[in-house]
Structure formats: C-alpha cells, structure tokens
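Q: Sharing a sequence plus its predicted fold:
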Amino acid sequence: MPLPGGAARRVSGLLPVFPWDRLEPYKATAAEHPDGIVDLSVGTPVDPVPELVQNALTAAADSPGYPTVWGTPALRDALVGWSERRLGASGLTHRHVLPLVGSKELVASLPTQLGLGPGDRVAYPRLAYPTYEVGARLARAEHTVYDDPWELDPAGLKLLWLNSPSNPTGRVLTVAELRRTVGWAREHGVLLVSDECYLELGWEAEPVSVLHPDVCDGVYDGLVAVHSLSKRSNLAGYRAAFLAGDPAVLGELLEIRKHSGLMVPAPVQAATAAALADTAHVEQQRARYAARRSALRGALEACGFRIEHSEASLYLWATRDEPCWETVADLAEHGVLVAPGEFYGAAGARFVRIALTATDERISAAVQRLKA
C-alpha cells in the first residue's frame, strides 16, 4: 500500500530544491561575527508599518464574518483610484481589479488557475524570481526562459511573464520594449502578466506600467499587472497585493478564487485601502532606501564590486567576476549574508543580489565591514 501523503510527495517532487535552504551554512558563518549578522539576502521589510495603516487595521479588527474574495467596495475603489493615479490607467472599473493574499500565492498558482497543463508553455526572463518556474511546474506545464520576449516561439505559449523593475537585477524596461512586447503578445494570443511589485522604487529610471496608455493605448485586453504593498508600505506581514487589467481574465480568476476561498482578511482590506490613499509614507520609505542604497553601493564599488542594472527595486546586482558562491562565502566571513545570483537562473552564476532591507544600523555595519 502507498504511504499516507504519497500524493503530496509526488507534487513536491515536481519542484526544485528550495533555494534558501542552501544558504543556511553561510548564514551560520555570518552569525558568528562578533557584532552579529547583517542579513542582506532576503528582501523582507524591517521598518515600521505606517501608523495610519495600523490604525485602519485596528479599526476593522471586529470583523467576525467572512470577507469577500472580490473585496469591499471601498477596497475596490482604492485599487481603481491608485491604479489610475499611479499607473496612468484610465477608464477602470471594479471589474478591472482583484485583491490577492499577497502576490507570491498568485505567481505560484496562476498557471493552475488559468487551467494550464501539459503541452502548455509559460515563459519568464532568463534571470527571474524563482516562483515563475514553480508556478509552471505545479501546473505540470512547460517552462522556458527568454532574453527578449518577442524572440520566443509562440507555439503553445499561454502565459508570458514580464518583470519590470526586475527581481533580481533591478532592470527597468523602456516604454518601447513594453510596447513591442504587448504588440507581440496580442499578435500571438498570449496572456501577458506584468509583475510590477517594485514599480514605486525607481532610482535611476522611472518604471512604467504595462497598463500605461503609452504602452497599451488604453486597451487592457490580454494584459494583467501584479502589484504589492509589501515593499512600498512595509506590509509583507499583511499579505496585501492585487491585480489590475483585463476584466475577462480577472473575472475568471475571481470565480476560481471564490471556490478556493482565497480571501484577503477584512482588517487587511481596510489597511490596504488606507495605505493606497496615502503617499507621504511611501516617500518617507523611499528616502530610507535611497540612503541605504547610496551607502552600500559606494562601499561595494570601493572594494572591487561592479554593479549592473540596479536602476530600480530594493537590490543591488553585484559581481566581482567570480563564482557567486565564492562571493557569498567571503562576505559571510565578514558577517554579511547575500543571495547567490544562481538562485535566479544560471545566468546569475557570477553575481550576488544584495538587499537594501536592513536597518540603518545594520547597513552601517555592513559598510564598515566592506571597508575593512
């Protein structure tokens, strides 16, 4: 007889080894530093949740009933309003938005929710967030990487991921590149989903949404944008994110998600609406990250690193032209933990990703250790 849980193990067998487990020995080494570890590996926010967001969450704490998957009208108003103000989209209605329980669950489950399977293909950038591949594997669909999406073979391609600003490289796609990709996807009937979770963190370039009229001419057919409040508002712990775009696609996802019970908790819905209505806390957080970025970049370049791309997002994409694990090991000896570029694809084998998400004190400690 098969062992209990055998089916679950067959599913987990579809997946690669969880990459962060491989970093544990280096984390242990870094933690032995007399002044403690400086963890710049995972981009998890460390700064306070804005007070106005905490207040909104508290005010909605008495929420005994089930929330709706589509969200409250107030939340949908907030999603539409922010998308119009920040992304430049126009003519949006509630049918053009859909709240998420964090963006990662959507990335990992989207191919399955779209009904993709064997024989279907999912494409994503050659250097990319590993969960794009995970989503394809969970659906038992094929997956492929690209340098320029319009050079892909469209046969069997059902889902095309864009990511601008990029995780891990921080690269920002131009309006011309976005327009060309949108035109190509529409020509071949491919759903284009743009991961724009770092859009509000442009430094040397201004990221543009795939929903901006300069990109899509105000037509949202076949286009979906993914947005998150984790980085802009320090809400990673709240799991607050949403989709905007093609109402036909979002309507189908809404029906599936109703059956799956993928509901954003009511207090989080209220907190999300409050966060999207305020820009002051976003500018304050940007200023924090800008200062940390400047300090880290200067220290890295002074000790022999070359920074590539990194014109946006919360990371520096750095190399000393050596295998990434050698860089990880050397920095761990100095008490600094970074992510090997190999986590994001073979093309990252000589790079490391260095996150800005540490306190000012820890960033200062890293800078001092790099100078030593």
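A: Everything's here; your move.

Q: CA atoms for contacts and neighbours, from now on please.
A: OK.

Q: Going along the chain, name the strands of the chain.
A: 38-39, 97-100, 121-125, 142-146, 157-163, 191-195, 223-228, 241-245, 306-308, 315-319, 336-337, 339-340, 352-355 (DSSP state E).

Q: Can you give me the end-to-end span of stretch 136-144?
A: 9 Å (C-alpha to C-alpha, to the nearest Å).

Q: Give me the contacts around it.
A: 11, 14-15, 108-109, 111-112, 115-124, 133 (C-alpha atoms under 8 Å, 6 or more residues apart in numbering).

Q: In helices, which of those appear?
A: Of these, the ones assigned to helices by DSSP state H are V11, A108, S109, P111, T112, E133.

Q: can you pull the contacts of the fifth one?
A: Residues in contact with T112, defined by C-alpha under 8 Å, 6+ apart, are G135, A136, L138, A139.

Q: any idea how far it is from G348?
A: From T112 to G348 the distance is 28 Å (C-alpha to C-alpha).

Q: Y198 too?
A: Computed as C-alpha to C-alpha, the Y198 to G348 distance reads 20 Å.

Q: follow-up on the earlier one: just the contacts of T112: which are in helices?
A: Reading helices off the contacts of T112 with DSSP H, I get G135, A136, L138.

Q: Neighbour-wise, give me the winner out of the residues you listed.
A: When these are compared by neighbour count (other C-alpha atoms under 10 Å), A136 ends up highest, at 29 neighbours.

Q: and S12, how many neighbours?
A: Applying other C-alpha under 10 Å, we find 13 residues neighbouring S12.

Q: likewise P165?
A: The number of residues packed near P165 is 30, by other C-alpha under 10 Å.

Q: That one against S313, yeah?
A: Yes: look at P165 against S313 with C-alpha atoms under 8 Å: they come within range, at 6.0 Å.

Q: Narrow the ones in helices among the contacts of stretch 136-144 to those that are buried.
A: A108, S109, P111, T112, E133 (16 or more other C-alpha atoms under 10 Å).

Q: let's bring in a second model and compare:
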Amino acid sequence: MPAASARPSASHGQSLRDRLPAFPWDKLEPYKKTAAAHPDGIVDLSVGTPVDPVPELVQKALMDAADSPGYPTVWGTLALRDAITGWLERRLGARDVTHHHVLPVVGSKELVAWLPTQLGLGPGDKVAYPRLAYPTYEVGARLARADYEVYDDPRELDPSGLKLLWLNSPSNPTGRVLSKEDLAGIVSWAREHGVLLVSDECYLELGWDADPVSVLHPDVNEGSYDGVVAVHSLSKRSNLAGYRAAFIAGDPTVLGPLLEIRKHGGMMTPAPTQAAAVAALGDDEHVRVQRERYAARREALRGALLGHGFRIEHSEASLYLWATRDESCWDTVSHLAGLGILVAPGDFYGEAGDRFVRVALTATDERVRAAVARL
C-alpha cells in the first residue's frame, strides 16, 4: 500500500491564512474607483509610496553593479557595512559602531514581519507595539503565534512574558516624535525588565516641527547598545522603495544570531542594491533636496486641509498628516473620494484611529496642486 502523501492539505493552508488579519487595503478599492472617476483624475494620497526619481548617483551605482553573477552575502559587502556604520555615526550621533553592530535586510517590512519568528518567539511570548501603529507589527506576532498587545506608554505594560517591544518614532501614521527623555526612560525600563527594544526609525530624517532622535544616540542608551536595536530604511529618504534596501543596527548579541538565521533562510539583499545603498548612504545632498520637496507639499496640503475644516494632530515628522473632521474615518474617506482624493482610513492603524485619516505627502507636485485646488 503506498505511503500517504505528505503534501499540505487545503485545511493546512487555511490555518495559515487564519493567523493573519484581512489585508486592509482591499477595503479601500471601492473608494479608489470613486476617486479615479474624477474628471481630472485621482490624487492618491493613501499608500505613501515614493513618486520622485531615484537619485542619479544611486541609479549609476546600481547600473555599475549590474554584472553581479555570484551570490551576494547576507551580511553585505565591506563597503556597505562601512557605509552603514559611517552614516550611523555621522547622522545619528552613534558612537563606537562596528560591523558587528549592523545587518542589512531586504527592506524593512520583511524584517518587521519576520523578526518575532527569527527571534524564536511563540505561544506564551508577548509582543507590544503602539496603540496606533504600522499593521505589520501585529502581523509579525501572529506569524510567530505569539501574543500581542498595544500600549500608550510602554512603561505601563506588564513586563511578564514580554519579549519584544516595538517603538516607532517618528510614528506611522501619526507623525508623533518621542522626546529624548522619553526614549531614555523607555530604554531604561526595557533593560530593567529584560525586554528587547526594537525602534522603527524609518522616518527619522523627515522631522518638520521636531528633531527626531535615535535610540542609538548615547544620550538615550547611556553609551551601550545592550538590548537595543534600531530599524532604518532607504525607501523614503532616498526614494528607494523599489530597491528593498534597509538595515538594522544595535546589540551584536541580537544581530549575530539573526545573521546566522538569515544565512540559512537566504535573506540576501541583491548585490546591485547593496552597491546602490552605499551610494545613497554616502550622499546627504539628495536627502536635503527630497526633504525640501516634501516640506513644500506638506505646507500646501496642511493649509488646504485646515481650510477645508480638518484638524491636524501630531504630524511633526514623517510623510503623513494625521487629520480629522471629527467623524467616522470612512465618512471622511468617502467625502474626499468624491473630490477625487484617496486617503487611508485611520482604523487601518488601530481602533483609536477610527475618526482620523492619514494623508500622505507622496504625490507629485502637480497632483498635490490638484488636491489643494479641490479642497
């Protein structure tokens, strides 16, 4: 009698899907159709994907590295690790950063989604993240079958069973920035309770009414990287979302095992992307130019939204305006869709956002002008 097939059953696939929430952006499709029907076309301020050109020096670095027939390394080239450590010290004020303090990743979303699993978390372990937050923090906990909870101030959490604490400053979606004093207090609390603190700092170079500080700064971590990891991305500051270029930095006792796990998993940043990242991290001018673009769009959209009866909270940094008309977020989405403008409903980021919308600054100058005129 032949052996039973080891092929996964349909019910097995269903159980995997059951561990994940419904993909939120699917709910926005009807409103996208409404907005697209506007005579002058849609102004899409929902997803937050970069629309401006990739800097020429980055494109050139990518093309120069196009003949890359061999496998790249998970840890990255020496040039990439040098570029990351140099940027951390130059831009964030980090000190004594070595190659053992850094690890390239294949875009930051991949890292966020799989970090709890790669850390070996599972049932009975707890992951915590802000009450209003990037949905992938929850997805990562679910994939690992870990427990999860939200917080307003992490220092008010019960630390028992808490293995991973996510910070996000500047925040997606609210643009809120944690002060240096708050960051230092949270780092101290996490260390006291043996909790790994991972700070998502992907919008750190986009501060407007505040100057965001990294957990890697010695004023925050007291000159030690113990129990602290920061996540950084080139997607927004360098328009490289299509390149999948990001990295983590911090405690070598955390990054070392992650490097080994990621070697086994084949999580390698492509060699041309690594070369492009070296160019991007070594040049501050293109970041300044891109900041100026976003600053002008932010000023125009902010004024138009306020004039249209919106109230804007936080939004002191990042690529979004966190706006409300003190009504259901879906009523606001519908209202703006009728004007041909698509925004993200606040409840995508947690129940506490159910009366807000997130308005992205990532549209061309021409489309931003169109939105301003309609508002």
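A: Noted; the coordinates are in hand. Small disclaimer: the values here were computed from a predicted structure and weren't measured.

Q: which residue in structure 1 lines up with W330 of structure 2?
A: Alignment note: W330 of structure 2 maps to W325 in structure 1; criterion TM-score structural alignment.

Q: In contact with that match: list those residues for me.
A: So W325 of structure 1 contacts P340 (C-alpha under 8 Å, 6+ apart).

Q: And E89 of structure 2, by the same measure?
A: R95, V97.

Q: Ok, Y203 of structure 2 next?
A: By C-alpha under 8 Å, 6+ apart, Y203 of structure 2 lies in contact with S169, P170, S171, K236, R237, A317, S318, L319.

Q: now with 6 Å?
A: P170, S318 (C-alpha atoms under 6 Å, 6 or more residues apart in numbering).

Q: ok so, going back, let me have the ones in helices among the contacts of T112 of structure 1 in a markdown table, extended by distance to A275 of structure 1.
A: As requested, these are exported to a markdown table (distance: C-alpha to C-alpha, whole Å):
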| residue | distance to A275 of structure 1 |
| --- | --- |
| G135 | 29 |
| A136 | 32 |
| L138 | 33 |
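
Q: just those residues now: which is nearest H227 of structure 1?
A: Ranked by distance to H227 of structure 1 (C-alpha to C-alpha), these are led by G135 at 17.5 Å.

Q: What's the match for the closest one in structure 2?
A: In structure 2, G135 of structure 1 lands on G140 (TM-score structural alignment).

Q: and that match, how far is that from L111 of structure 2?
A: 9 Å.

Q: now swap in R155 of structure 2 and tell me
A: 24 Å.

Q: Please apply the same query to G185 of structure 2.
A: 25 Å.

Q: Please say which of the two ends up with more neighbours.
A: Legend: neighbour count by other C-alpha under 10 Å for G185 of structure 2 and L111, higher for L111 (20 against 14).

Q: Could you find the closest non-adjacent residue to the more buried one?
A: V105 (6.6 Å; C-alpha to C-alpha, 6 or more residues apart in numbering).

Q: Map the one you found across to structure 1 for me.
A: Alignment note (TM-score structural alignment): V105 of structure 2 maps to L100 of structure 1.

Q: I figured that match hits A241, correct?
A: Yes: proximity of L100 of structure 1 to A241 meets the contact threshold set by C-alpha atoms under 6 Å, at 5.0 Å.

Q: Counterpart of D152 of structure 2 over in structure 1?
A: Taking TM-score structural alignment, the alignment pairs D152 of structure 2 with D147 from structure 1.

Q: My error: substitute A22 of structure 2 in the last question.
A: That one, A22 of structure 2, aligns with V17 by TM-score structural alignment.

Q: And for L45 of structure 2?
A: Residue pairing (TM-score structural alignment): L45 of structure 2 is matched to L40 of structure 1.

Q: cool, V287 of structure 2 as well?
A: Matched by TM-score structural alignment, V287 of structure 2 corresponds to V282 in structure 1.

Q: how much space is there between the closest residue to the match of G135 of structure 1 other than its chain neighbours and A249 of structure 2?
A: Leaving aside its sequence neighbours, G140 of structure 2 sits nearest to A113 (C-alpha to C-alpha, 6+ apart; 4.0 Å). To A249 of structure 2, A113 of structure 2 is 17 Å away according to C-alpha to C-alpha.

Q: re earlier: and the residue nearest to L111 of structure 2, how many neighbours?
A: Other residues within reach of V105 of structure 2, judged by other C-alpha under 10 Å, total 25.

Q: now do the one 10 residues further on
A: Around L115 of structure 2 there are 20 other residues, counting by other C-alpha under 10 Å.

Q: Repeat that for the one 5 residues further on.
A: A count of nearby residues for G120 of structure 2, using other C-alpha under 10 Å, gives 10.

Q: How about H94 of structure 1?
A: Neighbour tally, H94 of structure 1, other C-alpha under 10 Å: 17.

Q: list the contacts for it?
A: R76.

Q: go with 7 Å
A: R76, V80 (C-alpha atoms under 7 Å, 6 or more residues apart in numbering).

Q: Quick check: the gap between it and L229 of structure 1.
A: Noted for H94 of structure 1: a distance of 19 Å to L229 of structure 1, by C-alpha to C-alpha.

Q: before we move on, what about A358 of structure 1?
A: Distance of A358 of structure 1 to L229 of structure 1, computed by C-alpha to C-alpha: 18 Å.

Q: which strands and helices sit next to the lengthiest helix in structure 1?
A: Counting by DSSP H, the longest helix found in structure 1 is helix 280-302. Here helix 280-302 of structure 1 touches helix 360-371, going by 3 or more C-alpha pairs under 7 Å, 6 or more residues apart in numbering; DSSP states H and E.

Q: so what secondary structure elements neighbour the helix it packs on?
A: helix 280-302.

Q: go with 8 Å
A: strand 38-39, helix 280-302 (3 or more C-alpha pairs under 8 Å, 6 or more residues apart in numbering; DSSP states H and E).

Q: Which parts of that helix count as buried, going by neighbours?
A: Buried residues in helix 360-371 of structure 1 (16+ other C-alpha under 10 Å): D360, R362, I363, S364, A365, A366, V367, L370.

Q: and the fifth one, what pairs with it in structure 2?
A: Matched by TM-score structural alignment, A365 of structure 1 corresponds to A370 in structure 2.

Q: pretty sure that match contacts V43?
A: Yes: the pair A370 of structure 2 / V43 is scored as a contact, 7.4 Å apart, by C-alpha under 8 Å.

Q: what's the overlap in contacts for these two?
A: Counting by C-alpha under 8 Å, 6+ apart, nothing touches both A370 of structure 2 and V43.
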